[in-house]
Structures are given as structure tokens and as C-alpha cells.
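1. Below: sequence and its predicted model.
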Amino acid sequence: MSNTLSKYLNILTYVMLGLTVIFVAMFYFGGEVPNAAYTTPVYTDSLIQWAKALFIITVGLSILFPVLQIVSDPKGAILGLAGLAGLGLIILVAYSLSDGTLLNLPGYTGEDNNVGALKFADTILYTMYILGVGAIVSIVVTETLRKFR
């Protein structure tokens, strides 16, 4: 990565972090909606919209940079595809662990207590568990190997 691009990305990171701190501060210290049944911060919608914007930016960059990498280095794309295949395997394992048994929720009349929604939620949870444990293990292994070098 060029030095100039790295400089601009660092500035952009600090700007986005600063905006996030401002939105979170507005959420916690901006007061509450008057006459609401429950305590509801005034800036809840602003924080949610900011989180959506960050999510969309992340998804866009997560798609854009690998495509640019494949175009600039087609032989290096094999490692990226191997990582994608590994992620697919993790999701497949998480899906096989998921359970679609309907929940007994007295008084709930919504449509989300169905097999598809429950298997999807379980799949996402198990995927996050597997990736979280994998991240922790990789950090510990990396730091341990670094000590022996």
C-alpha cells in the first residue's frame, strides 16, 4: 500500500472513530423522549443510522478490496479463495450444529418463531462462537511462537 493511501486511510479511521464517539455520546447524554412508555434516548435513530452506514461501508470495502487484489495479483487470489472456502466450511459446520426446534413463547404471536429463522439465528451464533474462539487461539499461538523466536 502506498504511503499516501495509508496516510489518508489513517485520517479516515480517526474521523470515523471520532464521529462514532460523538454519536454514542449523543445517545447516552442527549436526553430522553418525553412521554415515552419506556426510557428512550432521543438520538437512538441517529445512532442506528450511523451503525447502518458503517455496516454498508464495511460490506462495500470488503467486496471492493478483494476484487482489486484479484485483478492486480491473480495468482495470489488462490489464498483468498482458500480463505473464502474455509469460511464457507465454518458456516456449513455451524449450520449443521443449529437447531430449528420451535420455542415455547407464551403470549408471542409474531412470525419469527419458525424453523428457518431459528436455524439462521443459531447458524450466525455458532459461526460467531467458532470465529471468536479461532481469533483468540490464533492470537495466543502467534504470541507464543513469537516468544520462541
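-> Happy to help now that I have it.

2. going forward, measure contacts between C-alpha atoms and count neighbours the same way
-> Noted.

3. In this structure residue 43 contacts residue 30, no?
-> Yes. With contact defined as C-alpha atoms under 8 Å, residue 43 reaches residue 30; the gap is 6.7 Å.

4. where along the protein do the helices fall?
-> 3-29, 44-72, 77-97, 115-148 (DSSP state H).

5. Below is structure B, check it against A:
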Amino acid sequence: MSNTLSKYLNILTYVMIGLTAVFVIMFYLGGEIPNQAHTTPVYTDLLINWAKVLFFASAALAILFPIIQIVVNPKGALKGLMGLVVLGLVILVSYSMSDATLLNLPGYTGTDNNPASLQFADTVLYTMYILGIGTVASIVVTEIIRRLR
């Protein structure tokens, strides 16, 4: 990877981490929506939508980069496919950890409290947790290795 591209990707990483930190601070310190049955932070939707953007971007890039690797370097296709296999394993582990038990929600009459929706939501959440922790860990390890060289 060229130094220019690497520099831009590092800047993009720090911008995304900064935006995430700002959204989390807004979520916790932004106040609450009045007249709600439960405590509801004002910026809940913003944080959830940002998490969706990060999830879909990381999933798309995890699929896109191995495909580009296969086209550019067919002999190294096995290494490129390993990214897809790891992503599949993360989703499989997340699915196996998910729970489809119906929630006891007094007063809720909607249709989203069904086993399929609950298991999908759990799978997405666990996948996001695993990918997020892996991302932060890889950034920390990369920076430590870079400092030691």
C-alpha cells in the first residue's frame, strides 16, 4: 500500500473514532426525551444509525477487499478468502450466541417481539460487538508495534 493511501486511511480511522466518541458523548450527555415511559436519551436514533453505518461499511469492506485481492493477485486468492471466512465465522458465532426468547414488554402490542426478529437483532449486536472490539484491538496493537519499531 502506498504511503499516501496509508496516510489517508489513518486519518479516516481517527475521524471515524472521533465521530463515534462525539456521538457516544451526545448520547450520554444530550438529555432525555420528556414524557416517555422509560428513560430515552435524545440521541438514541443518531447513535444507532451511526452504528449501522459502521457495521455495513465494515461488512462491505470485508467482502470487497478480498474480491479485489482475488482479481489483482489470483495466486494469493486463498489469503483473500480468509477474510470472508473469518467474517462468516464471526456471524456464525454471533448467531449461536443470540437468543430468540420473547421479551416481556408490558403494554407493547407491536409485531417485532417475535423469535426471528429478536434473534436477528441479537446476531447483529453481537457481530457489531465482536467487530468493534477487534477493530479497536487491532488499532491499539498496530500503534504499539509501530512505536516499538
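-> Right, received. Where do you want to start? Predicted model only: the values in this text are computed from it and were never measured.

6. coming back round to it: who has more neighbours, residue 43 and residue 30 of structure 1?
-> Between residue 43 of structure 1 and residue 30, residue 43 has the larger neighbour count (other C-alpha atoms under 10 Å), namely 19 against 14.

7. Could you find the closest non-adjacent residue to that one?
-> Here the nearest residue to residue 43 of structure 1 in space, its sequence neighbours aside, is residue 27; by C-alpha to C-alpha, 6 or more residues apart in numbering that works out to 5.0 Å.

8. circling back to that earlier point, for residue 108 of structure 1, find the nearest of the helices of structure 1.
-> Proximity to residue 108 of structure 1 (C-alpha to C-alpha) singles out helix 115-148 among the helices of structure 1, at 14.8 Å.

9. Please verify my assumption that residue 76 of structure 2 contacts residue 68.
-> No. The criterion here is C-alpha under 8 Å, and residue 76 of structure 2 misses it with residue 68 at 10.9 Å.

10. quick one: contacts for residue 27 of structure 2?
-> With contact taken as C-alpha atoms under 8 Å, 6 or more residues apart in numbering, residue 27 of structure 2 is in contact with 41-44, 47.

11. Can you tell me, leaving aside adjacent residues, what's nearest to residue 115 of structure 2?
-> Closest residue to residue 115 of structure 2 apart from its sequence neighbours, by C-alpha to C-alpha, 6+ apart: residue 100 at 4.4 Å.

12. Would you mind confirming that the one you found is in contact with residue 119?
-> Yes. If you go by C-alpha under 8 Å, residue 100 of structure 2 and residue 119 touch, sitting 4.7 Å apart.

13. the more surrounded of those two?
-> Legend: neighbour count by other C-alpha under 10 Å for residue 100 of structure 2 and residue 119, higher for residue 119 (20 against 15).

14. quick one: furthest residue from the center of structure 1?
-> The centre of structure 1 is farthest from one residue, residue 35, which by C-alpha atoms, centre = their mean lies 34.3 Å away.

15. in structure 1, which residue is closest to the centre?
-> Geometric middle of structure 1 (C-alpha atoms, centre = their mean) lands on residue 55, at 7.7 Å.

16. List the contacts of residue 123 of structure 1.
-> 91, 94-95, 97-98.
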